[in-house]
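>>> Just to be clear, the model below is a prediction. Sequence and coordinates:
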Amino acid sequence: MAAFFVLDEDLSTHTGLETRIAALIAPTLVDLGYEIVRVAVLGRDVPTVQIMADRADGSQITVDDCEQISHAVGAVLDVEDPIPGNWTLEVSSAGIDRPLTRVKDWVRFAGHLAKAEVNIPVNGRRRFSGVVLGGDEAGGRLRLDDGSEVVLPFAELRKAKLILTDALIDAAQREAGVEPEGEAETSEDVSSSAAPTGRGRQKKPGARRH
């Protein structure tokens, strides 16, 4: 199972192949105007390297963006060779019900519902769901159903993800410049299209080069 980790400015506190790959590809993606949301390596015989990315300007990521990232990341991994043997590269956008992997994600999506799981119990439990209250160096903060608040240390987060709700979809549509249903004008000259809910993906076969 892939490790869950936070990708912020300092990667030195993280270990493992995913963090090494993130450190290798981050400068290239930053130069192209992208940010890493998550890196995961799945499988053994022919592992799949999954890269989840955002546009640095906050605009909607497209299939063309994923293709550009795929070519750039593939070139870096071919040269640096962090993975022995053959591998496959998969690039995707974060999607609407995206994972919360960085402090900025917890801050950006404050007020929306999320679920999370930790490696070591916090207040006697491992799984949580509630309203995102923000985040800082101490961890991500949630308000639970009973009204209590909890801080989930990033070092112990196994996974955290937004819960798909109408409010979240409306927020995503507004970010994409699309008026949510019910708010659009009714004039025949005005058309409205739903914000993308899927994830653009590009797969690139890779092979170790000698």
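Now that the structure is in, tell me what you want to look at.
>>> hey, let's count contacts and neighbours off CA atoms from now on
Noted.
>>> gap between the residue positioned nearest the centre of the chain and residue 169?
Most central in the chain under CA atoms, centre = their mean is residue 37, positioned 3.7 Å from the mean C-alpha point. Look at residue 37 and residue 169: by CA to CA, to the nearest Å, they are 19 Å apart.
>>> For the longest helix along the chain, name the packing helices and strands.
Secondary structure of the chain per DSSP state H: the longest helix is helix 63-80. Judged by 3 or more CA pairs under 8 Å, 6 or more residues apart in numbering; DSSP states H and E, the packing partners of helix 63-80 are helix 17-32, strand 87-93, strand 201-206.
>>> got another, please set it beside the one above:
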Amino acid sequence: MKEQQIISAEVRNLGYSLVDIEREGRGLLRVTIENPDYERMITVEDCEKVSHQLTYTFAVENVPYERLEVSSPGLDRPIKTGDDFVRFAGLEIELKLRIAVGNRKNFKGVLQGLTSGSINTPDAKFSLLFEASDGSPAELEFSLSEVEKARLVPVIDFKGRKS
């Protein structure tokens, strides 16, 4: 937990928001960042700036790692917090639950946002509109504790600009 607090503080001090921290095999530490205003994309220079600062901080704080990777969340951004589930309401997501609901753990649909409770509290409930196996529209209500993984479904426009 100390590691997460160190990374979060350094990322915030540099003017970015922390999206995710992942530990992978062979000592890889992956840190995902974004701009707080969300409109400005993360650049290679942003990642380089955060990487240099974290490398220095890890040496001082004795945080173990072999390789550090700093990146933007990408088009299929992970959704982790209650704030994320509210922010991305109206967008299509892929949701995987920890425990199956009606013999199903994986859902793909339009996130409806907060339906009851307070954001980032155990009683918060969120909603997802999806297509049931019979093709009819259905709604799933869930809490953060029930979510194993959630990601945005990438929206890519290949039409290009008109001249």
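In hand now; what should we look at? If you're wondering where the values come from, they're calculated on a predicted model, not measured in any experiment.
>>> Overlay the chains and give the TM-score.
Remark: TM-score between the superposed chains equals 0.80 [TM-score structural alignment, normalised by the length of the second structure]; 151 aligned residues with a CA RMSD of 2.2 Å.
>>> ok so, going back, just name the most buried of the helices and strands packed on helix 63-80 of the first structure.
Mean neighbour count (mean count of other CA atoms under 10 Å) peaks for strand 87-93 among these, with a mean of 22.
>>> Which residues belonging to the next helix or strand after it are considered buried?
Note on strand 87-93 of the first structure: by DSSP states H and E, the next helix or strand toward the C-terminus is helix 103-108. Of all the residues in helix 103-108 of the first structure, those buried under the rule 16 or more other CA atoms under 10 Å are 103, 105-107.
>>> compared with the second structure, how much does the next helix or strand after helix 103-108 of the first structure deviate?
Next in sequence after helix 103-108 of the first structure, counting helices and strands by DSSP H and E, comes strand 113-122. Its matched residues in the second structure lie on average 1.8 Å from strand 113-122 of the first structure after superposition (mean CA distance after the TM-score superposition for the first structure).
>>> tell me what strand 113-122 of the first structure is packed against?
If contacts are counted by 3+ CA pairs under 8 Å, 6+ apart, strand 113-122 of the first structure sits against strand 125-136, strand 157-162.
>>> Give the aligned range of the shortest one in the second structure.
Taking TM-score structural alignment as the measure, the second structure aligns residues 147-152 with strand 157-162 of the first structure.
>>> Could you list the residues in contact with that stretch?
75-80, 91-98 (CA atoms under 8 Å, 6 or more residues apart in numbering).
>>> Now render the residues you listed as CSV, adding neighbour count and distance to residue 104 of the second structure.
Converted to CSV, the contacts of stretch 147-152 of the second structure look like this (neighbours: other CA atoms under 10 Å; distance: CA to CA, whole Å):
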residue, neighbour count, distance to residue 104 of the second structure
75, 12, 25
76, 14, 22
77, 17, 23
78, 19, 20
79, 23, 20
80, 16, 20
91, 17, 21
92, 20, 18
93, 26, 16
94, 19, 13
95, 20, 11
96, 18, 9
97, 19, 8
98, 12, 10
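>>> Of these, just say which sits nearest to residue 13 of the second structure.
Taking CA to CA as the measure, residue 13 of the second structure sits nearest to residue 80 out of the contacts of stretch 147-152 of the second structure, at 21.4 Å.
>>> Now which residue in the first structure aligns to that closest one?
For residue 80 of the second structure, the residue aligned by TM-score structural alignment is residue 101.
>>> That match against residue 37, yeah?
Yes - with contacts counted by CA atoms under 8 Å, residue 101 of the first structure reaches residue 37, the gap being 6.5 Å.
>>> How far does stretch 97-112 of the second structure stretch from one end to the other?
This stretch, stretch 97-112 of the second structure, spans 16 Å end to end (CA to CA).
>>> tell me which residues of that stretch are tucked away?
97, 106-112.
>>> I would like the residues contacting it, please.
85-86, 88-96, 126-131, 146-149.
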